[in-house]
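>>> A predicted structure for the sequence below; I have some questions about it.
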Amino acid sequence: MSDASYLGDHVQRVSPRIPVASPSDYVLLLKPRVMSLVVLTALAGIVLAPVPPHPLIAFTAILAIAVGAGASGALNMWYDADIDAVMSRTAQRPIPAGRLEPESALAFGLVLSMLSVFTLGFATNWLAAALLSFTIFFYVVIYTMWLKRSTPQNIVIGGAAGALPPMVGYAAATGQIGLASVILFAIIFVWTPPHFWALALVKSDDYGRAGVPMMPNVLGADRTRLEILVYAVLLAPLGVAPWLMGFASPVYGAASAVSGAYLVWLAAQVYRKREGDAARRASMKLFLFSISYLFLLFLIIVGERALHLAGIV
């Protein structure tokens, strides 16, 4: 073997493996599906403002809130890389799959966090920026670093982070926190436990391997099913509240009532079906419909306000 070939082979064997991340890996860090829901709910907060902001201001606010949500996702993936590596649902995320260094994700998340908060503050007002900053802090520090690994109530308390975007959007448009944004916050806050616990029932083995104290693993599947049903029963009338309080139309009222009743029925099926594939199917059906339920409610609110501002209705 020549010296050159020996040297090349030696370098190849002793050189550390360098992860090569693609742009799509950085997009995955942002949790785009979660970001889409954040954008929609924040937009609902903006359009419910008594006086709509200038379109450029509204666009900048939505962009900053979206970037803040993405920053939260990146920091969450950085801290939870050890958990993600042992869960089948998350093992192929960029960090546990070895495509991205944890330090790169941390730097990416911190830069986006600062950029989003200061952009929102300069473009709108500092109340909105403070709320966005608190949202990022709550999700990353309170939920990800503390609650997620310490209590089966992690989703209940941590759900506040995911419920804040309508308040951030409303504050960006008005400089204050209004009753309408509080109602939207409450809807998302109460929606979060049955949504995530339905998935946790199906993925309890994953959470068990990762040592995450989700409710099915700590208090049992039957207790989780009962909690899901209770929260669904609370959510159904709360979802109708925007119509009852006058900032959504009867169309919204009817859609929210019917979809809320169906959500309760699905939760009842989860409570009733406790064994085998039937239990798994019931839980997944509730999980998937709960996503559609929340998107439907906020899409109607945004659509109605858009038509109103356009002078169509």
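Cool, got the structure. Numbers count the residues shown, from 1 in each chain.
>>> CA atoms for contacts and neighbours, from now on please.
Noted.
>>> can you give me the offset of stretch 141-158 from its chain's centre?
Centre-to-centre, stretch 141-158 and its host chain are 14 Å apart (Cα atoms, centre = their mean, to the nearest Å).
>>> span of that stretch from start to end?
10 Å (Cα to Cα, to the nearest Å).
>>> stretch 202-222 now?
End to end - Cα to Cα - stretch 202-222 spans 13 Å.
>>> contacting residues around the most centrally placed residue in the chain?
Nearest to the mean C-alpha position of the chain, counting by Cα atoms, centre = their mean, stands residue 34 at 4.4 Å. The neighbours of residue 34, taking Cα atoms under 8 Å, 6 or more residues apart in numbering as the test, are residue 69.
>>> from residue 22, how far off is it?
Distance from residue 34 to residue 22, by Cα to Cα: 20 Å.
>>> then residue 78?
In this view, residue 78 and residue 22 are 17 Å apart by Cα to Cα.
>>> who has more neighbours out of those two?
residue 78 (26 against 11; other Cα atoms under 10 Å).
>>> mind telling me what element residue 266 is part of?
helix 250-272 (DSSP states H and E).
>>> any idea how far that helix is from the middle of the chain?
The answer for helix 250-272 is 21 Å, by Cα atoms, centre = their mean.
>>> can you pull the buried residues of the following helix or strand past that helix?
Sequence order places helix 276-309 as the next helix or strand after helix 250-272, per DSSP H and E. The neighbour-count check on helix 276-309 (16 or more other Cα atoms under 10 Å) flags 279-280, 282-287, 289-290, 293-294, 296-302, 304-305 as buried.
>>> about what we covered before: helices and strands around the helix holding residue 266, which ones?
In terms of contacts (3 or more Cα pairs under 8 Å, 6 or more residues apart in numbering; DSSP states H and E), helix 250-272 is packed against helix 221-244, helix 276-309.
>>> in TSV, list the ones you listed along with distance to residue 146.
Output for those, formatted as TSV (distance: least, Cα to Cα, whole Å):
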stretch	distance to residue 146
helix 221-244	21
helix 276-309	25
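>>> got another, please set it beside the one above:
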Amino acid sequence: MRLRVGRPPHLEERDAVGDPRAHRRARGPTRRQVFGAYVALTKPRIIELLLVTTVPAMLLAERGIPSPWLVLTTLVGGTMAAGSANALNCVVDADIDAVMKRTKSRPLAQHTVPTRNALVFGLVLGVLSFAWLWATTNLLAAAMAVGAILFYVLVYTMILKRRTAQNIVWGGAAGCMPVVIGWAAVTGDVGWPALVMFGVIFFWTPPHFWALAMKFRDDYAKAGVPMLPVVATPVQVAKQIVVYSWVMVAWTLLLLPATGWVYLAFAVLAGAWFLVYAHRLHTAVKRDEPANPMKLFHLSNSYLTLVFLALAVDSAIGLPVLGWPF
């Protein structure tokens, strides 16, 4: 007769009914985990980059330092608007996110947040952003925030993203709106420098996202998203990145009539830095050599931050504007 070797009965009973870890698993996610899932819906890293451009736009509009309260309220409203757009984007793209390795950990792909809850969360954030910006800034800034949400969700996510390789070119316009909203919050209108800043981000978006899409080409292809690297050759994509990079750097110089020497120096040096990397990527791809598009992707974040930081410093210290005619 063989003896059964096991754990003492009292320990087995504890495992069944008394283990705190078992109870936690049975109860589901903790409040902290649920909170983290809802925060993840808003895509905080994307929001950070958007806010980096908002403050310099406000400083340039003031040509100095605007009211700290106005800056704070604009950032809060902008955060809610961007969070709304991103959460609604997650709802529409849940099927895509579940397929792609890069996005399969998102809350709706992991079913950590019910789709209905995510939809309500996104809509409530959008309504709050409008009400908040209208109450603390002005109606123009609030209306443009709502316009950006609608454009990002309805035009980019629901129409362009799955239908055309130019999706990120035109859809990226929504990500350009924070600078215009920041300008409007200070001045109550939309001046030409706001439109130039809009253009800088507009032309920055394709090189930024196409570099990322080159890395995750197979992911996008598997999900059925016709990003340019999916439908074009690497050489064609790299060439387009170079073209948009040159236009972007040239466009930054259109701000010179409203800025000073600090901005000029950084716009030129950072632009040259970006162009070198864009051309290196194109050369490597053309020669069929190993290429790392993620270097350009990460550089693009640093580039945009540096250019707008220089714009902020230039505006805050109040140096005389260059006022160069074009």
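Okay, I see it. Since we're looking at a predicted model, the values are computed, not measured.
>>> ok, which of the helices and strands packed on helix 250-272 of the first structure comes nearest residue 57 of the first structure?
Closest approach to residue 57 of the first structure among those is made by helix 276-309 (15.9 Å; Cα to Cα).
>>> that closest one to helix 221-244, inter-axis angle?
Angle, helix 276-309 of the first structure to helix 221-244, by axes from the mean of the first three to the mean of the last three Cα atoms, to 10 degrees: 20 degrees.
>>> tell me the angle of helix 276-309 of the first structure relative to helix 250-272?
Using the same axes, to 10 degrees: helix 276-309 of the first structure against helix 250-272 is 170 degrees.
>>> so how far is helix 276-309 of the first structure off the chain centroid?
The answer for helix 276-309 of the first structure is 14 Å, by Cα atoms, centre = their mean.
>>> stretch 90-100 of the second structure too?
Using Cα atoms, centre = their mean, the distance from the centre of stretch 90-100 of the second structure to the centre of the chain it belongs to is 17 Å.
>>> what range does it cover in the first structure?
Matched against the first structure by TM-score structural alignment, stretch 90-100 of the second structure falls on residues 77-87.
>>> would you mark the buried spots in that stretch?
So for stretch 77-87 of the first structure, counting by 16+ other Cα under 10 Å, buried means 77, 78, 79, 80, 81, 83, 84, 85, 86, 87.
>>> what's the first-to-last distance across that stretch?
Start to finish, the residues bounding stretch 77-87 of the first structure are 13 Å apart (Cα to Cα).
>>> which residues are in contact with residue 268 of the first structure?
Counting by Cα under 8 Å, 6+ apart, residue 268 of the first structure has contacts residue 229.
>>> apply 10 Å and report the result again.
Shown in contact with residue 268 of the first structure (Cα atoms under 10 Å, 6 or more residues apart in numbering): 225, 226, 228, 229, 230, 232, 233, 262, 282, 286.
>>> closest to residue 42 of the first structure out of the residues you listed?
residue 232 (22.9 Å).
>>> so what corresponds to that closest one in the second structure?
Under the alignment (TM-score structural alignment), residue 232 of the first structure maps onto residue 245.
>>> doesn't residue 274 make contact with that match?
Yes - Residue 245 of the second structure is within contact range of residue 274, at 7.5 Å (criterion: Cα atoms under 10 Å).
>>> what is in contact with the two at once?
Joint contacts of residue 245 of the second structure and residue 274 (Cα under 10 Å, 6+ apart) are residue 300.
>>> more crowded one of these two?
Neighbour count, other Cα under 10 Å: between residue 245 of the second structure and residue 274, residue 245 has more, with 27 against 23.
>>> against residue 55 of the second structure, how distant is the more buried one?
Distance, residue 245 of the second structure to residue 55 of the second structure, by Cα to Cα: 24 Å.
>>> residue 197 of the second structure now?
With Cα to Cα as the criterion, residue 197 of the second structure and residue 55 of the second structure are 12 Å apart.
>>> what of residue 286 of the second structure?
Counting by Cα to Cα, the gap from residue 286 of the second structure to residue 55 of the second structure is 39 Å.
>>> which of these two has more neighbours?
Comparing residue 286 of the second structure with residue 55 by other Cα under 10 Å, the one with more neighbours is residue 55, at 25 against 15.
>>> what's that one aligned with over in the first structure?
Residue 55 of the second structure maps onto residue 43 in the first structure, by TM-score structural alignment.
>>> next SSE downstream of whichever strand or helix holds its match?
With elements taken from DSSP H and E, the one containing residue 43 of the first structure is helix 32-47. Sequence-wise, the next helix or strand downstream of helix 32-47 of the first structure (DSSP H and E) is helix 55-79.
>>> and the angle for that next one with helix 32-47?
If you take the same axes, to 10 degrees, helix 55-79 of the first structure sits at 150 degrees to helix 32-47.
>>> going by contacts, tell me the helices and strands next to helix 55-79 of the first structure.
Judged by 3 or more Cα pairs under 10 Å, 6 or more residues apart in numbering; DSSP states H and E, helix 55-79 of the first structure is in contact with helix 23-29, helix 32-47, helix 81-86, helix 102-123, helix 126-137, helix 154-163, helix 165-174.
>>> and that helix with helix 165-174, angle?
Using the same axes, to 10 degrees: helix 55-79 of the first structure against helix 165-174 is 150 degrees.
>>> residues of helix 55-79 of the first structure that come out buried?
Within helix 55-79 of the first structure, judged by 16+ other Cα under 10 Å, the buried ones are 57-58, 60-79.
>>> now it on the second structure. Mean distance?
Here the mean offset of helix 55-79 of the first structure against the second structure after fitting is 1.2 Å, by mean Cα distance after the TM-score superposition for the first structure.
>>> between that helix and helix 126-137, how big is the angle?
20 degrees.
>>> got JSON lines for the buried residues of stretch 77-87 of the first structure, with distance to residue 144 of the first structure too?
Below are these laid out as JSON lines (distance: Cα to Cα, whole Å):
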{"residue": "77", "distance to residue 144 of the first structure": "9"}
{"residue": "78", "distance to residue 144 of the first structure": "10"}
{"residue": "79", "distance to residue 144 of the first structure": "8"}
{"residue": "80", "distance to residue 144 of the first structure": "8"}
{"residue": "81", "distance to residue 144 of the first structure": "11"}
{"residue": "83", "distance to residue 144 of the first structure": "11"}
{"residue": "84", "distance to residue 144 of the first structure": "12"}
{"residue": "85", "distance to residue 144 of the first structure": "16"}
{"residue": "86", "distance to residue 144 of the first structure": "17"}
{"residue": "87", "distance to residue 144 of the first structure": "16"}
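>>> thanks again, I'm all set now.
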